[in-house]
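Enquirer: Quick one: sequence plus predicted model below, questions after.
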Amino acid sequence: MKLIADLQIKYKLALMLLLPLLSLLLFAINVVTERADIAHEMS
């Protein structure tokens, strides 16, 4: 944990935001591909 304690505050904030942003990105990709599949099935 010393490594995290030695990080600058901007890097700590970036690390805290990384996981939620990645989750949001994966969710958005999933929604887009799902809707594209539905649109493809309907045509």
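Expert: On my side now, so go ahead.
Enquirer: okay, CA-based contacts and neighbour counts for the rest of this
Expert: Will do.
Enquirer: Tell me which other helices or strands the longest helix along the chain touches.
Expert: Criterion DSSP state H: the longest helix present in the chain is helix 9-42. Secondary-structure packing of helix 9-42 (3 or more C-alpha pairs under 8 Å, 6 or more residues apart in numbering; DSSP states H and E): no helix or strand packs against it.
Enquirer: so how far is it from its chain's centroid?
Expert: Counting by C-alpha atoms, centre = their mean, to the nearest Å, helix 9-42 is centred 5 Å from the centre of its parent chain.
Enquirer: Structure two is appended below for comparative analysis:
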Amino acid sequence: MENTSDFVQKVQDNQKKAEKNKHQGKGNEGNVLPGKQHSTNK
């Protein structure tokens, strides 16, 4: 079983990665193409 400090370090690294990934893609919202709308053809 791993020791506590290794576990804490791993958790902190995962939190940093999650925070970094959450902020990716910001600043380009105006250039995003709209998604495909479902057609109403029957």
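Expert: Looks like it came in fine. Values in this document were obtained by computation on a predicted structure and should not be read as measured data.
Enquirer: Quick TM-score on the pair, please.
Expert: Scored against TM-score structural alignment, normalised by the length of the second structure, the superposed chains reach a TM-score of 0.53; 28 aligned residues with a C-alpha RMSD of 2.0 Å.
Enquirer: Tell me the spacing between the corresponding residue of the second structure for Asp37 of the first structure and Lys16 of the second structure.
Expert: Mapped onto the second structure by TM-score structural alignment, Asp37 of the first structure lines up with Lys22. Using C-alpha to C-alpha, to the nearest Å, Lys22 of the second structure is found at 10 Å from Lys16 of the second structure.
Enquirer: The closest residue to Lys12 of the first structure other than its chain neighbours - how many residues pack around it?
Expert: Using C-alpha to C-alpha, 6 or more residues apart in numbering and skipping the chain neighbours, the partner closest in space to Lys12 of the first structure is Ile4 (7.4 Å). By other C-alpha atoms under 10 Å, the residues close to Ile4 of the first structure number 11.
Enquirer: quick one: secondary structure of Ile4 of the first structure?
Expert: Look at Ile4 of the first structure: counting by DSSP: H, G, I helix; E, B strand; the rest coil, its state is helix.
Enquirer: Aligned counterpart of Ser5 of the second structure in the first structure, please.
Expert: By TM-score structural alignment, Ser5 of the second structure lines up with Pro20.
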